[in-house]
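**Student:** Okay, here's the prediction I keep looking at, along with the sequence it came from:
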Amino acid sequence: MNNSSKKLSSKEVEELLSVLKDRFEKNRNRHEGMEWSNVLARLETHIEKLWTLNEMEETGGEPDVVGYDNQTSEYIFYDCSEESPKGRRSLCYDQEALESRKQHKPKDSAVNMAAAMGIELLTEEQYRELQRLEKFDLKTSSWVQTPAAIRKLGGAVFCDRRYNHVFLYHNGADSYYAARGFRGSLRV
């Protein structure tokens, strides 16, 4: 599917912007010093990104602004749902892992789903940045971008928060669990 067919109706745009504005205002700690009017102006300039934000929202990610890149003038959105997004769980890591499963294949992989949505999996560093804002994934876990050397050996990494600490773990890339999903990022 190309990006030109990934458009929202004017009603969907209005509803999404209302949800994003409300979340932005209720969670000022995630973006201190930023103003919604500036975020809105950027979104209106890059209207094509609204489809992706809507996909993040529809799968339970609750996207919100967590940063601003001064060099590119982009706002950075992360999935800020309390737990790993419900609509993105029970996924193995990537296409290679999905193909390697002979039985009981999951519906998709985290990397495939993220790409289809137009987002990137959080890196370990981004995940830790998110956890500095609030406490996330107290009952679930989230796949994060896996270093090539680990992936080459069949593994993949994920993170969660337990005992008031953020942990990085490993698993076979073909594994999947009902409580493991992924969080993504989008630059607008």
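**Tutor:** Right, received. Where do you want to start? Numbering: from 1, shown residues only.
**Student:** switch to C-alpha atoms for all contacts and neighbour counts from now on
**Tutor:** OK.
**Student:** My understanding was that Glu120 contacts Thr146; is that so?
**Tutor:** No: using C-alpha atoms under 8 Å, Glu120 is not in contact with Thr146, being 12.0 Å away.
**Student:** So which residues of this structure form helices?
**Tutor:** Listed in chain order, the helices of the chain (DSSP state H) span 10-26, 36-45, 49-58, 95-100, 110-117, 124-133, 148-152.
**Student:** relative to helix 10-26, how tilted is the third one?
**Tutor:** With axes from the mean of the first three to the mean of the last three C-alpha atoms, to 10 degrees as the basis, helix 49-58 and helix 10-26 are set at 70 degrees to each other.
**Student:** and the direction of helix 49-58 versus that of helix 110-117, what angle?
**Tutor:** Using the same axes, to 10 degrees, one finds that helix 49-58 and helix 110-117 are set 140 degrees apart in direction.
**Student:** can you check the first one too?
**Tutor:** Here helix 10-26 runs at 120 degrees with respect to helix 110-117, directions being taken by the same axes, to 10 degrees.
**Student:** tell me what helix 10-26 is packed against?
**Tutor:** If contacts are counted by 3 or more C-alpha pairs under 8 Å, 6 or more residues apart in numbering; DSSP states H and E, helix 10-26 sits against helix 36-45, helix 49-58, strand 63-69.
**Student:** Reformat those as TSV; add mean neighbour count.
**Tutor:** Listed next are the helices and strands packed on helix 10-26 as TSV, based on neighbours: other C-alpha atoms under 10 Å:
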stretch	mean neighbour count
helix 36-45	14
helix 49-58	21
strand 63-69	20
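**Student:** also this one, for the comparison:
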Amino acid sequence: MTKLNNISDNKELAPEQSKELIKILKERFEKNMSYHIDIRWDKVQAKLETNKDKLWALNEMEVTGGEPDVVGYDKNTDKYIFCDCSAESPKGRRSVCYDRDALESRKEHKPANNAVDMAATIGIDILTEEQYRELQKLGNFDAKTSSWVKTPDNIRKMGGAIFCDRRYDTVFVYHNGAESYYAARGFRGMLRV
């Protein structure tokens, strides 16, 4: 499978990679049927097979530890919604500050990357606080880690960013300087196919 650090301009998987990824996604889909009641895998797979760029993005979600799965269907756009469903914040997307401005503002001990740029490179959207709370209705996520969420402009303009986690069976929203980064904080993404 491809690696995020070695992304090429060709955002299409080789046929054998596509087949392997679809197999992984199908197994996960069947294991977590409560995430997507009334959604049929054959329809999801048909969408994946005709959207090679989306399949590539799902592969990047997978190789960075996101364990993407279907969490919904938007009737208005006829798109299936995939989200990172790993128990903890995706391991390959941790230790990142919030965005490029935050990264550039650090004078020393800079992280290797930032959440906003990584999400754009992968081709996914960082979850909003509302989407994060919806995900938490499907299970218990981020019991030991935390995830950056899309920060409102007014907070970001003041240098802050927000993140969420689940502790004491409750979803919490916190704030930090956008330039901060921690080994246990990453981000979760969403993709519409």
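**Tutor:** Yep, that arrived. Remember, it's a predicted structure, so these values are computed and weren't measured experimentally.
**Student:** Which one of the helices of the first structure lies nearest to Phe167 of the first structure?
**Tutor:** With C-alpha to C-alpha, the closest approach to Phe167 of the first structure among those belongs to helix 124-133: 9.2 Å.
**Student:** What residues sit buried inside that closest one?
**Tutor:** Going by neighbour count (16 or more other C-alpha atoms under 10 Å), the buried part of helix 124-133 of the first structure is Glu124, Gln126, Tyr127, Arg128, Leu130, Gln131.
**Student:** Which position in the second structure pairs with the third one?
**Tutor:** When the structures are aligned by TM-score structural alignment, the residue of the second structure matched to Tyr127 of the first structure is Tyr132.
**Student:** ok, now which ones touch its match?
**Tutor:** Shown in contact with Tyr132 of the second structure (C-alpha atoms under 8 Å, 6 or more residues apart in numbering): Val149, Cys164.
**Student:** 10 Å instead?
**Tutor:** By C-alpha atoms under 10 Å, 6 or more residues apart in numbering, the residues touching Tyr132 of the second structure are 83, 126, 141, 147-150, 163-165, 171, 173, 188-190.
**Student:** Scan those and report the most crowded one.
**Tutor:** Scoring these on neighbours with other C-alpha atoms under 10 Å, the highest-scoring entry is Trp148 at 33 neighbours.
**Student:** Nearest residue to the alignment partner in the first structure of that one in space, please, no chain neighbours.
**Tutor:** When the first structure is aligned by TM-score structural alignment, the residue opposite Trp148 of the second structure is Trp143. Nearest residue to Trp143 of the first structure, sequence neighbours excluded (C-alpha to C-alpha, 6 or more residues apart in numbering): Phe158, at 4.0 Å.
**Student:** residues in contact with the counterpart of that neighbour in the second structure?
**Tutor:** Using TM-score structural alignment, the partner of Phe158 of the first structure in the second structure is Phe163. Going by C-alpha under 10 Å, 6+ apart, Phe163 of the second structure touches 98, 128-129, 132, 146-151, 172-176, 178, 185-187.
**Student:** Distance of Phe163 of the second structure relative to Val70 of the second structure?
**Tutor:** Applying C-alpha to C-alpha, to the nearest Å, the value for Phe163 of the second structure to Val70 of the second structure is 23 Å.
**Student:** ditto for Gln131 of the second structure
**Tutor:** Gln131 of the second structure is 14 Å from Val70 of the second structure, by C-alpha to C-alpha.
**Student:** now swap in Tyr168 of the second structure and tell me
**Tutor:** Distance, Tyr168 of the second structure to Val70 of the second structure, using C-alpha to C-alpha: 26 Å.
**Student:** Could you do Pro90 of the second structure as well?
**Tutor:** Noted for Pro90 of the second structure: a distance of 16 Å to Val70 of the second structure, by C-alpha to C-alpha.
**Student:** Repeat that for Ala120 of the second structure.
**Tutor:** Distance check for Ala120 of the second structure against Val70 of the second structure: by C-alpha to C-alpha, it reads 20 Å.
**Student:** And Arg156 of the second structure, by the same measure?
**Tutor:** The gap separating Arg156 of the second structure from Val70 of the second structure is 30 Å, by C-alpha to C-alpha.
**Student:** Repeat that for Thr151 of the second structure.
**Tutor:** Thr151 of the second structure is 24 Å from Val70 of the second structure, where distance means C-alpha to C-alpha.
**Student:** now Tyr132 of the second structure
**Tutor:** The gap separating Tyr132 of the second structure from Val70 of the second structure is 14 Å, by C-alpha to C-alpha.
**Student:** Equivalent analysis for Asn140 of the second structure, please.
**Tutor:** To Val70 of the second structure, Asn140 of the second structure is 16 Å away according to C-alpha to C-alpha.
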